[in-house]
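S.K.: Let me see the structure of the following:
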Amino acid sequence: MGLKPTVAFNHLGCEKNRVDTEHMLGLLVQAGYQVDANEELADYVVVNTCSFIEAAREESVRTLVELAAAQKKVVITGCLAQHFQHELLEEIPEAVALVGTGDYNRIVEVIERAEAGERVKLVSPEPTYIADETVPRYRTTASSVAYLRVAEGCDYRCAFCIIPHLRGNQRSRPIESIVAEAHQLAAEGVQELVLISQITTNYGLDRYGKPQLAELLRALGEVDVPWIRMHYAYPTGLTPAVIAAIRDTPNVLPYLDLPLQHSHPEVLRAMNRPWQGQVNDDVIHRIKDALPEAVLRTTFIVGFPGETEAHFEHLLAFVERHRFDHVGVFGFSPEEDTPAYDLPNPVPEAERDRRREVLMLAQQPIAWAHNRDHIGRVVDVLIEQENPATGMAIGRSARFAPEVDGLVYVSGAAPLNQIVPVTITAADTYDLFGDVAPVIAAPTPALTLAP
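M.R.: Purely as a prediction, here's the structure:
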């Protein structure tokens, strides 16, 4: 038997896509395939695509066209493959295979069939698959951080969102499966686990008949990982039980990513999130009362169809009132196959851009003030990069999630992939700067001689 072909991966999109990529890599390596980071040297390039918004689709298509022009054998996987399963093989003749979001576990079979000369299309109409701890995984993130998927898909039907169409309804993994994978990752030296799903606060609803996030967090408290961070906490799911589990479980960070999307009840109703307008303020106050050290990140959509200047001013005041640690702002992107695509009273693109800029500018002094508050404090920092030329190390404090928040630039020797105490000496809008704090040894107890 000759050598198996070499496969390279081009990963696009979110951390859920990244986990899919890591499982595909793991399955191919387990099956004896060569994996190479260099696309030019690979026989096949698997492009794990994103189709969430127009800009993501454009990036995915641009990547596919460039690889096709280089005459690479392209395997298209992920959300774009699920979304445009009837068009892509026709439009990109160089593509040898198309694999949907619920079929990536069959990647070895796909390559084998492609090698035999078949043009493969594997796209389940309704994705139902979700990998568990038994599926091999070849991680692509920094060795100190891993994303841990607790559920896949979404049962909500927000008017602007295409995710249920691309990824199916919510399906949660058993608590035991998640904890087993967390132990595996801890044994690999991971210092931070980021729990991901579309709606993490709804974890377990489909499997257990009621949300089980509080129970999951407490179970993960037994895992030997210093930091556990949770992404995408919908406000209605932040029950007293969940907040208590965050407070009582030492390795669960009080970091909450709340995808609020808007503040005005009329806009939220149009977004098909009618329940949220009544709870936003109350939930934020409850979090801050119960978790005074809570770090709050959120995202907003501006320029949703029908959003008036008064609605936008309401959102602006909301941001200035609650003083979130981190805010992301997106201009509305009309997506086919979503109810919002045909809504009346669209906001012109130039006005969407203006509102986004105004909101981001309003957040900047708030973010800077939060960072300035840490000057003089000693904070734990997970060191992720070293720059021998400058003697600087780069990492993140618990306030900063990987890839979306700021960084901490550290002077002085600091061990890679370890959490070290750092004295913060300066701050700008998004990042912190500091020195490795001296470790003060505990005093030696006095020797007492027996009489």
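S.K.: okay, CA-based contacts and neighbour counts for the rest of this
M.R.: Fine.
S.K.: Which parts of stretch 383-400 count as buried, going by neighbours?
M.R.: Using 16 or more other CA atoms under 10 Å as the test for burial, stretch 383-400 gives 383-386, 392-400.
S.K.: I have a second one here; can you model it like the first so I can compare?
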Amino acid sequence: MASNTTRSILTGKTYFIRTFGCQMNLHDSERVAGLLDSYGCFAAADPAGADIVIFMTCCVREAADQRLYGQCSSCKSLPTPPSGKRVVAVGGCIAQRDGERLVSHVDNVDVIFGTQAIAHVADLIADAFEDGGRHVDTEEGAAPAATTLPWHREQPFHAWVPIMTGCNNFCTYCIVPYVRGREKSRPFESVVDEVAGLLRCGVREVTLLGQNVNSYGRDAYGAPRFAELLRAVGETGIERIRFTSSHPKDLLPETIDAMAEVPAVMPHLQLAVQSGSTRVLKLMNRRYTREDYLGLVDRIRERIPDIALTTDIIVGFPGETEEDFEQTLSLAERVGYAQAFTFIYSRREGTPAARIEDPTPREVIQDRFDRLVKVIEQTAHDFNQHDLGTTVPVLVEGSSKKDSRVLQGKSPKNQTVHAPIPAGMDIESLVGRIVDVDVDTARTWYLSGTVVGDPR
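M.R.: As a prediction, this is how the structure comes out:
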């Protein structure tokens, strides 16, 4: 459809986007919102007030499918919007994986667009409004990259910056390589220029995104250049740099050095272990051992002693024994994670692990999961005690959901920090600024204290 026709159809319409899954999906949602803005659409506060409802999906766990079906079905009971018609669209990984098959699962979906078809979203939605049909685009590599599209950032002081897409690792439990494709790195200069431009627009913190950022550049330049990229991004003057995800097998010494030496790189690393058992790690095709991982942790802490290490752990991978699980528990205690995203294994059709039969009773797996959660709660609590009595620079994100008189933000270690809003100030004037907080309370999942000095 011609852009002028799309604009005439979409101008004045409202949209609502609900995002599930990883940070890459959050970035994609912000690009979809920016694209719709550019065609004259306006964001709505909820689905009931939207002419266009978009679900950006994740298919890492089975529950995501059921959640999507429920969310789509709930749109049937919404009141008719002012335009007289509502278009429901599904994007992201489930859309890429299932394509037209989604139509048989959810009968009120009008538009289905894959992970590489974001640039076509406005045209697809306009077509659905015009002809009332269903429109699907899951073709790979045919559209401009999402990074070239307009942007509607959720937070003006923070930006997601994809440095690569896709994954070449093929962990046996993971569907991502099948829905995001092979690794494809952005040009080095493009990433650096984007961060420099974001800095000029007032952004203070960027998060560099990739399914495995440590392998950035291997496909385009013949060798990884992530350490070099961290240094170059730091030289732009951006105040805070974060990144995710980081595969242990590709975390090179030069990257650890860059993390230690570039002041803007925050002392926080998400380093997914998945299991503490070498036997299970081999079944997962993770390509490192328990000993490899612990040695890596030691090298990181030698260079960055106060770093916050967080992780992902899967419980109940097919064939996991009690001995395997005990090794996961002991590894978590040994590392002392500041936080961990813990999951019960979810079988994903199309992955090698889906073919492995596992007789382990569900109640045994649930008991292991609960035991792991208790260990992580303890290590997180212990980690936060190190900041008790210190002064922490906090990037303010907004007010606490529980108390509007309390600000909430993130420390360099990515800890959530609370503090009463100082007298004479309001949250609107503090969002996006950095305040120093004297920490007097350290709980499992947050720090709290008192703002000292002036915001900056």
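S.K.: if we can go back for a sec, just curious, which of the buried residues of stretch 383-400 of structure 1 is nearest to Val135 of structure 1?
M.R.: Val135 of structure 1 lies nearest to Glu384 out of the buried residues of stretch 383-400 of structure 1, by CA to CA, at 26.6 Å.
S.K.: and that closest one, helix, strand or coil?
M.R.: With DSSP: H, G, I helix; E, B strand; the rest coil as the basis, Glu384 of structure 1 sits in strand.
S.K.: Show me what it aligns to in structure 2.
M.R.: Under the alignment by TM-score structural alignment, Glu384 of structure 1 pairs with Glu397 in structure 2.
S.K.: so stretch 42-59 of structure 2 matches what in structure 1?
M.R.: The counterpart of stretch 42-59 of structure 2 in structure 1, using TM-score structural alignment, spans residues 34-51.
S.K.: List the buried residues of that stretch.
M.R.: Residues of stretch 34-51 of structure 1 classed as buried: 34-36, 39, 42-51 (neighbour count, 16+ other CA under 10 Å).
S.K.: can you redo the residues you listed as a markdown table with secondary structure?
M.R.: Output for the buried residues of stretch 34-51 of structure 1, formatted as a markdown table (three-state DSSP):
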| residue | secondary structure |
| --- | --- |
| Gln34 | strand |
| Val35 | strand |
| Asp36 | coil |
| Glu39 | helix |
| Ala42 | coil |
| Asp43 | coil |
| Tyr44 | strand |
| Val45 | strand |
| Val46 | strand |
| Val47 | strand |
| Asn48 | strand |
| Thr49 | strand |
| Cys50 | coil |
| Ser51 | coil |
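S.K.: Looking at those residues, spot the one nearest His326 of structure 1.
M.R.: For the buried residues of stretch 34-51 of structure 1, the residue nearest His326 of structure 1 by CA to CA is Cys50; the value is 23.9 Å.
S.K.: tell me the contacts of that closest one?
M.R.: Neighbouring residues of Cys50 of structure 1 by CA atoms under 8 Å, 6 or more residues apart in numbering: 12-14, 17, 56-57, 60, 78-80.
S.K.: Structure 1: which residue goes with Ile376 of structure 2?
M.R.: Mapped onto structure 1 by TM-score structural alignment, Ile376 of structure 2 lines up with Gln363.
S.K.: hang on, that match is in a helix, isn't it?
M.R.: Yes. Counting by three-state DSSP, Gln363 of structure 1 is located in a helix.
S.K.: which residue in structure 1 lines up with Ser73 of structure 2?
M.R.: Using TM-score structural alignment, the equivalent of Ser73 of structure 2 in structure 1 is Val65.
S.K.: go on, Val191 of structure 2?
M.R.: Using TM-score structural alignment, the partner of Val191 of structure 2 in structure 1 is Ile178.
S.K.: Assumed that match was part of a helix.
M.R.: Yes. According to three-state DSSP, Ile178 of structure 1 belongs to a helix.
S.K.: thought it was touching Val150?
M.R.: Yes. Proximity of Ile178 of structure 1 to Val150 meets the contact threshold set by CA atoms under 8 Å, at 6.5 Å.
S.K.: the more surrounded of those two?
M.R.: More crowded of Ile178 of structure 1 and Val150, by other CA atoms under 10 Å: Val150, with 27 against 22.
S.K.: any idea what that one aligns with in structure 2?
M.R.: Alignment note (TM-score structural alignment): Val150 of structure 1 maps to Ile163 of structure 2.
S.K.: rewinding a little: residues in contact with the match of Glu384 of structure 1?
M.R.: Taking CA under 8 Å, 6+ apart as the test, what Glu397 of structure 2 contacts is 407-410, 431-432.
S.K.: again, only using 10 Å
M.R.: 155, 157-158, 407-410, 416, 427-428, 430-434 (CA atoms under 10 Å, 6 or more residues apart in numbering).
S.K.: Same check on Asp107 of structure 2?
M.R.: Applying CA under 10 Å, 6+ apart, we find Asp107 of structure 2 in contact with 69, 72-73, 76.
S.K.: Out of those, who's the most crowded?
M.R.: Cys72 leads the contacts of Asp107 of structure 2 on contacts (other CA under 10 Å) with 19 neighbours.
S.K.: can I assume it is in contact with Asn108?
M.R.: Yes. Using CA atoms under 10 Å as the test, Cys72 of structure 2 is close enough to Asn108 to be in contact (7.2 Å).
S.K.: list residues touching both of these two?
M.R.: Applying CA under 10 Å, 6+ apart, one finds that Cys72 of structure 2 and Asn108 are jointly contacted by 88-89.
S.K.: I'd like the distance between the closest residue to Leu395 of structure 2 other than its chain neighbours and Arg204 of structure 2.
M.R.: Leaving aside its sequence neighbours, Leu395 of structure 2 sits nearest to Ile434 (CA to CA, 6 or more residues apart in numbering; 4.4 Å). Note on Ile434 of structure 2: its distance to Arg204 of structure 2, by CA to CA, to the nearest Å, is 10 Å.
S.K.: can you list residues touching both of the two?
M.R.: Jointly contacting Ile434 of structure 2 and Arg204 under the rule CA under 10 Å, 6+ apart are Leu395.
S.K.: thinking again about what came up before, helices or strands next to the strand or helix carrying the match of Ser73 of structure 2 in the packing?
M.R.: According to DSSP states H and E, Val65 of structure 1 maps onto helix 54-69. The helices and strands touching helix 54-69 of structure 1, judged by 3 or more CA pairs under 10 Å, 6 or more residues apart in numbering; DSSP states H and E, are strand 6-11, strand 44-49, strand 73-78, helix 79-83, strand 95-99.
S.K.: corresponding residues in structure 2 for the last one?
M.R.: This points to strand 95-99 of structure 1. Taking TM-score structural alignment as the measure, structure 2 aligns residues 109-113 with strand 95-99 of structure 1.
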